[in-house]
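*Asks:* For reference, the sequence and a predicted model appear below.
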Amino acid sequence: MTDTLSLPSLVIFDCDGVLVDSEPISLGVLTRGLNGIGLALDVETVRARYAGTSMVSIMERVATEDGIQPPDGFAERVKAETLRAFEAELSAMAGIAQALAELALPFCVASSSDPVRLRRSLGLTGLLPLFDGRIFSSAEVARGKPFPDLFLHAAARMGQDPSACLVIEDSVPGVQAARAAGMRVAGFTGGGHWGHDRAGQDLMAAGAARVFTAHADLGRIISGS
């Protein structure tokens, strides 16, 4: 696959940090939860280690890499607290609704979030009607990001060849997954969790062809101009 200037036949959006500005909320909840079971990490470290990956992957890494076995029900409690925080704080990413309304290509969402959180996030922000019937979760595949399974699944369900797809991602594992799937990928750094100056560099190093910070530029990014 090459990063040509030809228009994609399908645009695949990640959700958290791309469509909705959820990462500052969810990373804060996760950090507090991990601190509570003895893992002394700050939010930035949690972002660097876990952003863009599923809760299943996070729990596996905490057990294998840190030697801490999360107590029964820990993941469920973190998920529930995250959803409660979303009810009060979650917002759509600035400009995304208009950008989607102007998008003349097929598009879908493929996210590491579980189906309940994914649909709730889109519903709370008014984006659900734009994606209904075209929503894909890592719960539907054997392996989450950075493996390519989710993006390949989304492309197959949408009837598109992977090489003709463009992925919009905000995390290094997501970019790696898209590239492993043989897809073009653009990195988005407009989310509230990207507070450091290496954000674009990290995504480019992972394989993003270009990086942008505002959804007003989505059309330009898609056209390759």
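*Replies:* It's in. Residues are numbered from 1 along each chain as shown.

*Asks:* Please count neighbours and contacts with C-alpha atoms only from this point.
*Replies:* Will do.

*Asks:* can you give me the strands in this structure?
*Replies:* 10-13, 107-111, 135-137, 165-169, 184-188, 210-212 (DSSP state E).

*Asks:* angle of the second one against strand 165-169?
*Replies:* Interaxial angle, strand 107-111 versus strand 165-169 (axes from the mean of the first three to the mean of the last three C-alpha atoms, to 10 degrees): 50 degrees.

*Asks:* coming back round to it: quick one: which of the strands of the chain is nearest I25?
*Replies:* strand 107-111 (16.5 Å; C-alpha to C-alpha).

*Asks:* so what does that closest one touch, helix or strand wise?
*Replies:* Counting contacts by 3 or more C-alpha pairs under 8 Å, 6 or more residues apart in numbering; DSSP states H and E, strand 107-111 packs against strand 10-13, helix 128-131, strand 135-137, helix 149-157.

*Asks:* for that strand, the distance to its chain's centre please.
*Replies:* Counting by C-alpha atoms, centre = their mean, to the nearest Å, strand 107-111 is centred 9 Å from the centre of its parent chain.

*Asks:* before we move on, the earlier item: just send the strands of the chain back as TSV, with distance to R32 and mean neighbour count too.
*Replies:* Shown next, in TSV, are the strands of the chain (distance: least, C-alpha to C-alpha, whole Å; neighbours: other C-alpha atoms under 10 Å):
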stretch	distance to R32	mean neighbour count
strand 10-13	28	23
strand 107-111	23	23
strand 135-137	25	24
strand 165-169	25	27
strand 184-188	26	27
strand 210-212	30	19
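
*Asks:* quick one on the thing from earlier: now the helices and strands packed on strand 107-111 in a markdown table, with distance to L122?
*Replies:* Listed next are these as a markdown table, based on distance: least, C-alpha to C-alpha, whole Å:
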| stretch | distance to L122 |
| --- | --- |
| strand 10-13 | 12 |
| helix 128-131 | 5 |
| strand 135-137 | 10 |
| helix 149-157 | 17 |
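
*Asks:* Got another one to weigh against that:
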Amino acid sequence: MTSQSIPPPPIRAALFDMDGLLIDSEDIYTDITNTILQRYRRPKLPWSIKAQLQGRPGPQAGQIFHSWAQLPITQEEFFAEQTILQRQLFPNTQPLPGVLDLLKGLKENGVHMALATSSHAGNFSLKSSHLPHVFDYFAEDHKVLGDDPRIPHGRGKPAPDIYLLALKMLNATLAEKGEPAIRPEECLVFEDSVPGVESGRRAGMQVVWCPHPELLNEYKGREKEVLAGLTGEHKDNEEEELRHIEVEVLQGRRRVGLPGELDDGWGTLIESLAEFPYTKFGI
């Protein structure tokens, strides 16, 4: 049974990316990068490259960036300059339009929520500690960060592991309360990045893609591919990945790890979280 023949069920859980989705940190990342590039008379970071960096763990993003930038300094020297600027600017992050109303609305409607961000603990603290009115919506056990030791090395987004782990933590809490577990297909992943969308689709979940306008322009004409997770960001051996993570879905079976299909109804594009269509997802 293909995903096209399985209508998406009402959601019970919402799993959120952070950078560029909940807070404006992606624009700060761009400003920091361009500041350093300018120091060494290099061109500004184009969206064709930034699109490949978004949503990925730091080491993977770093390899892509430095291969393009060709800076006359080592990666370690770049990282040191970057860290200084991040410590100065990340405490200035602010929630993006619609975020607070959406989080409040989901909570009031009984939707369980978790955070799944590629940011490591240090940067996460810099970006979030001054925003308790945003991040208090997520219980500590339901915050999964990019350096979580339970995520195998090399298995960051676009692999599905981080979203599957976030769901596992939600279900652990529900089990303690004697409540039924949430299935992957009952989860709605909120993402701004293309690798993040693929991560959510490979987790067997529904996905809302809310991209930066420049990113959306970069993928003009390929929106359906992005929503299906078919942009080819994930390069691992799928059969090896799928051997032990098969899950029940409705009347058929759907294997976690595979992307979706064009127009299968499991991916939705919105331009702002302020425009979130609750009823579309059974809320």
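*Replies:* Alright, I've got the coordinates. Remember, it's a predicted structure, so these values are computed and weren't measured experimentally.

*Asks:* Of the helices and strands packed on strand 107-111 of structure 1, which is nearest A209 of structure 1?
*Replies:* Nearest to A209 of structure 1, of these and by C-alpha to C-alpha, is strand 10-13 at 14.5 Å.

*Asks:* If you count contacts, what does that closest one end up packed against?
*Replies:* strand 107-111, helix 149-157, strand 165-169.

*Asks:* With distance to M204 of structure 1 as new columns, can those be given to me in a markdown table?
*Replies:* Putting those into a markdown table (distance: least, C-alpha to C-alpha, whole Å) gives the following:
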| stretch | distance to M204 of structure 1 |
| --- | --- |
| strand 107-111 | 20 |
| helix 149-157 | 19 |
| strand 165-169 | 11 |
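
*Asks:* Which one, of those, ends up nearest to D42 of structure 1?
*Replies:* Going by C-alpha to C-alpha, the one of these nearest D42 of structure 1 is strand 165-169, 23.3 Å.

*Asks:* which bit of structure 1 covers stretch 197-205 of structure 2?
*Replies:* Residues 175-183 of structure 1 are where stretch 197-205 of structure 2 lands when matched by TM-score structural alignment.

*Asks:* what does that stretch contact?
*Replies:* 1, 145-149, 151-152, 162-167, 169, 184-187, 203, 206-208 (C-alpha atoms under 8 Å, 6 or more residues apart in numbering).

*Asks:* Ok, stretch 14-28 of structure 2 next?
*Replies:* With C-alpha under 8 Å, 6+ apart, stretch 14-28 of structure 2 has contacts from 55, 89-90, 93-96, 99, 111-118, 127, 163, 166-167, 187-192, 196, 210-212.

*Asks:* For it, what is the distance to the chain centroid?
*Replies:* Using C-alpha atoms, centre = their mean, the offset of stretch 14-28 of structure 2 from its chain centre is 8 Å.

*Asks:* Give the buried residues for it.
*Replies:* Of all the residues in stretch 14-28 of structure 2, those buried under the rule 16 or more other C-alpha atoms under 10 Å are 14-26, 28.

*Asks:* Same check on stretch 37-52 of structure 1?
*Replies:* Across stretch 37-52 of structure 1, burial judged by 16+ other C-alpha under 10 Å covers V43, E44, V46, R47, Y50, A51, G52.

*Asks:* Please say which position in structure 2 the fifth one maps to.
*Replies:* To tie it back to what came earlier, the one meant is Y50 of structure 1. In structure 2, Y50 of structure 1 lands on L53 (TM-score structural alignment).

*Asks:* residues contacting the residue lying closest to that match once chain neighbours are set aside?
*Replies:* Of all residues not flanking L53 of structure 2 in the chain, A61 sits nearest, at 4.8 Å (C-alpha to C-alpha, 6 or more residues apart in numbering). Neighbouring residues of A61 of structure 2 by C-alpha under 8 Å, 6+ apart: Q52, L53, Q54.

*Asks:* Next: L164 of structure 2.
*Replies:* Counted by C-alpha under 8 Å, 6+ apart, L164 of structure 2 has contacts P184, A203.

*Asks:* Which residue of structure 2 sits opposite F86 of structure 1 in the alignment?
*Replies:* Under TM-score structural alignment, F86 of structure 1 pairs with F90 in structure 2.

*Asks:* what's the neighbour count on that match?
*Replies:* As a burial measure, F90 of structure 2 scores 20 neighbours (other C-alpha atoms under 10 Å).

*Asks:* distance of it from A139 of structure 2?
*Replies:* 22 Å (C-alpha to C-alpha, to the nearest Å).
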